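coordinates only, sequence not included:
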């Protein structure tokens, strides 16, 4: 492959997004937040009252998936996500939209509709791809494959802090239940289930800081990209 690719897969709340952005900045690679694509599609379908009609209105949902007007902009505050020109950066990070995304991801035809769009992100000099099936399905030939995980409890604590920082009133028991349910759905889906690639470097971030995980990642990636 002429384009160097780093994949980071793992369950919701493991820190993939933050660390993928740090890696992309460190190596000056492009960034693909595949979860954002699924969240954006889930939000778009919900806005058109189709999120509960994925089976009965599948072709209409596919048409929307292939024509989504999406834009990612890098700002001093991070990555701004636009859907049809509207800033939905915070909206797509809510638990409700996360559940929409998980429903969308379970439909093979909708996953296929987003496949070409994800492949298009692989441009020189390189790409950091963050998701759930980047190494197993989307970029199986990636030079560096990372699987980032953490206990459901530690992920729930992080998620509560993140949502509270956004001004939302949330309860940890509700968040924990959502995380456990989403893990089950993602791991048991028939198409591209959440699991580490056979040759992935697995990191458990439950008791590690962002900086500690980042150090482990860069040591591994430097070795892989040098080969």
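That came through, no problem. These numbers were taken from a predicted model, which means no experiment stands behind them.

from here on, just use CA atoms for contacts and neighbour counts.
Will do.

for the protein, what spans make up the helices?
Along the chain, the segments classed as helices by DSSP state H run 16-27, 34-47, 58-66, 95-105, 108-119, 152-165, 172-188, 210-226.

for the first one, packing partners?
When you say that, I think you mean helix 16-27. Helix 16-27 sits against strand 4-9, strand 30-33, strand 126-131, helix 210-226, with contacts defined as 3 or more CA pairs under 8 Å, 6 or more residues apart in numbering; DSSP states H and E.

okay, the ones you listed in a markdown table with mean neighbour count next?
Formatted as a markdown table, the helices and strands packed on helix 16-27 follow (neighbours: other CA atoms under 10 Å):
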| stretch | mean neighbour count |
| --- | --- |
| strand 4-9 | 26 |
| strand 30-33 | 22 |
| strand 126-131 | 26 |
| helix 210-226 | 14 |
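
reformat these as CSV; add distance to residue 170.
Below are the helices and strands packed on helix 16-27 laid out as CSV (distance: least, CA to CA, whole Å):
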stretch, distance to residue 170
strand 4-9, 26
strand 30-33, 25
strand 126-131, 25
helix 210-226, 23
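
who's in contact with the nearest residue to residue 31 once chain neighbours are set aside?
Leaving aside its sequence neighbours, residue 31 sits nearest to residue 128 (CA to CA, 6 or more residues apart in numbering; 5.0 Å). Going by CA atoms under 8 Å, 6 or more residues apart in numbering, residue 128 touches 5, 6, 7, 8, 20, 21, 23, 24, 29, 30, 31, 32.

one more structure, for comparison:
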């Protein structure tokens, strides 16, 4: 069966992971959440006191990158692959606002990006993969058959993230969530190594006013077109 590589990039909280999971399940493809990989490294850094509000020991973290093993294990109960850090399920721990506050800083470290990009490229070498992140269409899979760049207003994305955290039981304020979204946008777009940019051949989708169903149908049509062109 003809298979392609689908690269989905975009700003934080644009629903990249949601639609990527939907597509992977519908197509029978492998789904890789690269953002979760950076979150796992961030969680490791926090646990080992390499990063906090008062300090950032980059050399210390880089020296231990060889100790960090990230994997995805499918959980039938929830219907998607959960993130494991050194054989421990950290799916819930890496989704906190605290981790969100540091992840963009971790993602600026060239050594971290180099190690994770190598792992990501290996995961997708046989195609049949849906991968979302910040530099999938520009760095990880520059020759992907379909590239999508997702965007929405900062306020819309902050509201989505806020609702998600409140539903989980986290105690957060909308103001803090919005600040986090805006701060991550700036860091992601202005870092020196692999900044968040739209690939020249990516199709931009603003989902500010799209329902999940409308978004999925729109992107699935793009996938079908790409499959036809690649046959």
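All right, it came through fine. All values reported here derive from a predicted model rather than from experimental measurement.

TM value for the aligned chains?
Overlay of the two chains. TM-score (TM-score structural alignment, normalised by the length of the first structure): 0.93; 223 aligned residues with a CA RMSD of 1.6 Å.

quick revisit: now for the residue nearest to residue 31 of the first structure: what does it line up with in the second structure?
The equivalent of residue 128 of the first structure in the second structure is residue 130 (alignment by TM-score structural alignment).

identify the residues contacting the residue nearest to residue 16 of the second structure when sequence neighbours are not counted.
Spatial nearest neighbour of residue 16 of the second structure, excluding adjacent residues (CA to CA, 6+ apart): residue 132 at 6.2 Å. Residue 132 of the second structure makes contact with 7, 8, 9, 16, 17, 20, 32, 33, 34, 35, according to CA under 8 Å, 6+ apart.

please report how far the spatially closest residue to residue 65 of the second structure that is not a sequence neighbour lies from residue 29 of the second structure.
Nearest residue to residue 65 of the second structure in three dimensions, chain neighbours excluded: residue 112, at 7.4 Å (CA to CA, 6+ apart). As judged by CA to CA, to the nearest Å, residue 112 of the second structure and residue 29 of the second structure stand 26 Å apart.

once you drop chain neighbours, what's closest to the most centrally placed residue in the second structure?
In the second structure, the residue lying closest to the centroid (CA atoms, centre = their mean) is residue 35, at 2.9 Å. Nearest residue to residue 35 of the second structure in three dimensions, chain neighbours excluded: residue 133, at 5.5 Å (CA to CA, 6+ apart).

which ones are touching the one you found?
Taking CA under 8 Å, 6+ apart as the test, what residue 133 of the second structure contacts is 8, 9, 10, 16, 33, 34, 35.

how close does it get to residue 204 of the second structure?
For residue 133 of the second structure, the distance to residue 204 of the second structure - CA to CA - is 14 Å.

thinking again about what came up before, when you align them, which residue in the first structure goes with the residue nearest to the centre of the second structure?
Under TM-score structural alignment, residue 35 of the second structure pairs with residue 35 in the first structure.

how about that match, what does it touch?
Contacts of residue 35 of the first structure (CA under 8 Å, 6+ apart): 101, 130, 131, 132.

and if you look at residue 71 of the first structure?
Neighbours of residue 71 of the first structure in contact, by CA under 8 Å, 6+ apart: 81, 82, 83, 85.

next: residue 61 of the first structure.
Residue 61 of the first structure touches 45, 50, 54, 110, counting by CA under 8 Å, 6+ apart.

now the second structure: which of these match?
Retained in the second structure: 45, 50, 54, out of the contacts of residue 61 of the first structure (criterion both residues aligned by TM-score structural alignment, their matches' CA atoms under 8 Å).

would you list the residues you listed in TSV and tack on neighbour count and distance to residue 157 of the first structure?
Shown next, in TSV, are those (neighbours: other CA atoms under 10 Å; distance: CA to CA, whole Å):
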residue	neighbour count	distance to residue 157 of the first structure
45	22	29
50	18	32
54	17	32
